[in-house]
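# With the input below, show me the fold.
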Amino acid sequence: METVIQNTITNHKIMLDQHCKAIVGNQEMLARMIHEFVREARHLSVNEIMEIIKDEHRFKWLNNENMIPSYGTVKFDMFCCVDLPQLNGTNKQIYLNIEIQNNIHPGYSLVTRGIAYVLRILTTQWGVEYDDKNYDRMKKVYSLWIMPQATKRKDGDVDVYKVKKERGRMEKKKTKKIMTRKNLL
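The predicted structure follows:
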């Protein structure tokens, strides 16, 4: 009986994962997520973003298997690159990773895993987008994690993590050394 229950739970999670991917992969849903969470797209309407998604020159689904020799392979749920027109007439290309996470307590920090995924995407841009002569060509990465089985208390919550510069000042400690005949000997 335990095997039947375990198989049912496993099949339920697989089915939930597949349904979530189908919903998120829908052009309108994807356009709404990009509009809401990608800063470089907020000035665009959902319909404009949908048109970008339909254009294979401005929107590309990328290989979702990320392999780094000696470090292993990670399989992203959904991974794409979007070329977004900006108000100043330029285009801004971003990488977007979307993960459906059914287990909200996998035994490790999901935040740490999310950061690791972003770093992998940045690292694999080496030699494609940037190199040691021009780090400024590195493209921004967004990683959205959807948790369909989050608790009711967290339903609808959005947590945002970002790299942010903070400036502070180091205080120099002033120490006075009293010179005495004893210290000099």
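
# okay, CA-based contacts and neighbour counts for the rest of this
Will do.

# longest single helix anywhere in the protein?
Longest among the helix segments of the chain by residue count, using DSSP state H, is helix 2-25.

# in the chain, which spans are helices?
Under DSSP H, the chain gives helices at 2-25, 27-37, 46-54, 110-123, 181-184.

# chain center to the third one, what's the gap?
Right, the one you point to is helix 46-54. Relative to the centre of its chain, helix 46-54 is centred 21 Å away, using C-alpha atoms, centre = their mean, to the nearest Å.

# Now do it: everything it contacts.
With contact meaning C-alpha atoms under 8 Å, 6 or more residues apart in numbering, helix 46-54 is reached by 27-28, 31-32, 34-35, 41, 58-60, 82-84.

# can I get these in CSV with neighbour count and distance to I94?
As requested, the contacts of helix 46-54 are arranged in CSV below (neighbours: other C-alpha atoms under 10 Å; distance: C-alpha to C-alpha, whole Å):
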residue, neighbour count, distance to I94
Q27, 18, 17
E28, 17, 19
A31, 23, 14
R32, 17, 16
I34, 22, 11
H35, 21, 13
A41, 23, 10
R58, 16, 11
F59, 20, 10
K60, 17, 11
V82, 23, 5
D83, 20, 7
L84, 20, 8
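
# for comparison, sequence B:
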Amino acid sequence: KTQLAKLIELTNDKAKYDAQVKKILANKAILAWILKTCTNEFSAFSPKEIISCIEGEPEISAISVHATDPDNEDQPDPPKQIQPKKSGEYDTLLYSDESITGSNTEDTGLKEQSIYYDIRFNVRVPTYETRTSIQMIINIEAQLDTYPGYPIEKRAIYYCCRLISAQYGTVFHKSEYGKMRKVYSIWICADPAKKRRNTIKRIRLEQSAVYGSLEDNPMDIDLIQAVIINLGDPHSTENPILRLMGVLLSDTIKVHEKKKIMEDEFHIAMTMELESEVSELCNLSEGVYKRGLSNGLEQGLERGIQGAVELLRESGIDDSTIINNIMKKYQLSLEEAQNYVYAANGKRS
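Just a heads-up that it's a prediction; the model follows:
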């Protein structure tokens, strides 16, 4: 196979892996843990309770989401009366084959360029003291590119702003800014720089008094939060979301170990569907790793042969001798060896 063909295969494997990661992250049991550990509003609730707060009919498909009202503002659903769980108090295994609508969901606004969200959904935070509830919009992004060429923080902030601006004409109209919903954009970085591994960063709006005292409602300010989760070795952290995501996206932890950790530590029931998805993710991860390793080794071998040819030529050895030497050393055909040697002279056989 040509180098181009191998790169195309590797790219295709990566695309399948990316899609599978988003599919698993859209599982409600996984989302419940993300919401519990990354949002202030759900920190006191159990994952099972959080699942019931995720709104919408779950689907696993690419859906074009325009600026439509996610629910009826005039007739909100009755808030659920749920008592928060104490820290460490969980229900039995989380059974959920449901996934959120919106892998690669599109948000299109007037005179604004289309944006595709990995996962986007709505939640309603229940209250146990009053008959009111808080509605929020959540975006989950799987950042699998190690060096995208820009700060992830800036992109996360941009996504938050888009989630805010898209509410105009849907969640609120004209000057009804009081109806604006809080948004979260949560980024899971699978392979960050070494110094950032096993860290979580939160970016949010805050106010400070320039002059005088402030008595404003903090909820009127706290409308945007971006969370950057930088994964590392899941065995060297006690943080629950770093461990869960690290185990789930690891390319070295075997399927059976992932299942055991998810059930024993996170009480996520490995249903047939979820088990199949995790197994498929492991297979795709292994395929990407092997193709990438093979591709890298071949590129390294090619550079090594080129370096050997240059070194031999600088030593005054003639081309025919160099060809014979590299044929024996690297087990090349006559044509392959000639191409390496003649390429240095600017000509091919």
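
# Need the TM-score from the superposition.
Scored against TM-score structural alignment, normalised by the length of structure 1, the superposed chains reach a TM-score of 0.79; 170 aligned residues with a C-alpha RMSD of 2.6 Å.

# Now tabulate the helices of structure 1 in JSON lines and tack on distance to T73 of structure 1.
Shown next, in JSON lines, are the helices of structure 1 (distance: least, C-alpha to C-alpha, whole Å):
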{"stretch": "helix 2-25", "distance to T73 of structure 1": "20"}
{"stretch": "helix 27-37", "distance to T73 of structure 1": "25"}
{"stretch": "helix 46-54", "distance to T73 of structure 1": "27"}
{"stretch": "helix 110-123", "distance to T73 of structure 1": "10"}
{"stretch": "helix 181-184", "distance to T73 of structure 1": "63"}
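
# if I look at S46 of structure 2, how far off is T39 of structure 2?
Computed as C-alpha to C-alpha, to the nearest Å, the S46 of structure 2 to T39 of structure 2 distance reads 13 Å.

# Contact partners for the residue nearest to the spatial centre of structure 1?
Central residue of structure 1 (C-alpha atoms, centre = their mean): S143, 1.8 Å from the mean position. Contact analysis of S143 of structure 1 by C-alpha under 8 Å, 6+ apart lists L96, N97, I98, E99, G114, Y117, V118.

# so which of these persist in structure 2?
Contacts from the contacts of S143 of structure 1 that recur in structure 2, judged by both residues aligned by TM-score structural alignment, their matches' C-alpha atoms under 8 Å, are L96, N97, I98, E99, G114, Y117, V118.

# And the fifth one? What does it align with in structure 2?
This means G114 of structure 1. G114 of structure 1 maps onto A156 in structure 2, with residues paired by TM-score structural alignment.

# Give the burial count for that match, as a bare number.
Using other C-alpha atoms under 10 Å, A156 of structure 2 is surrounded by 22 other residues.

# Closest one of the contacts of helix 46-54 of structure 1 to T123 of structure 1?
V82 (18.2 Å; C-alpha to C-alpha).

# Per the alignment, name the residue of structure 2 opposite the closest one.
Counting by TM-score structural alignment, V82 of structure 1 corresponds to V123 in structure 2.

# Flag every buried residue along the top strand by length along structure 2.
If you go by DSSP state E, structure 2 has its longest strand at strand 134-143. If you call a residue buried by 16 or more other C-alpha atoms under 10 Å, then strand 134-143 of structure 2 has these buried ones: Q135, M136, I137, I138, N139, I140, E141, A142, Q143.

# With distance to Q167 of structure 2 as extra columns, can I get those in TSV?
Putting the buried residues of strand 134-143 of structure 2 into TSV (distance: C-alpha to C-alpha, whole Å) gives the following:
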residue	distance to Q167 of structure 2
Q135	12
M136	11
I137	10
I138	13
N139	14
I140	18
E141	20
A142	23
Q143	25
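
# residue in structure 2 matching D131 of structure 1?
Aligned partner of D131 of structure 1 by TM-score structural alignment: H173.
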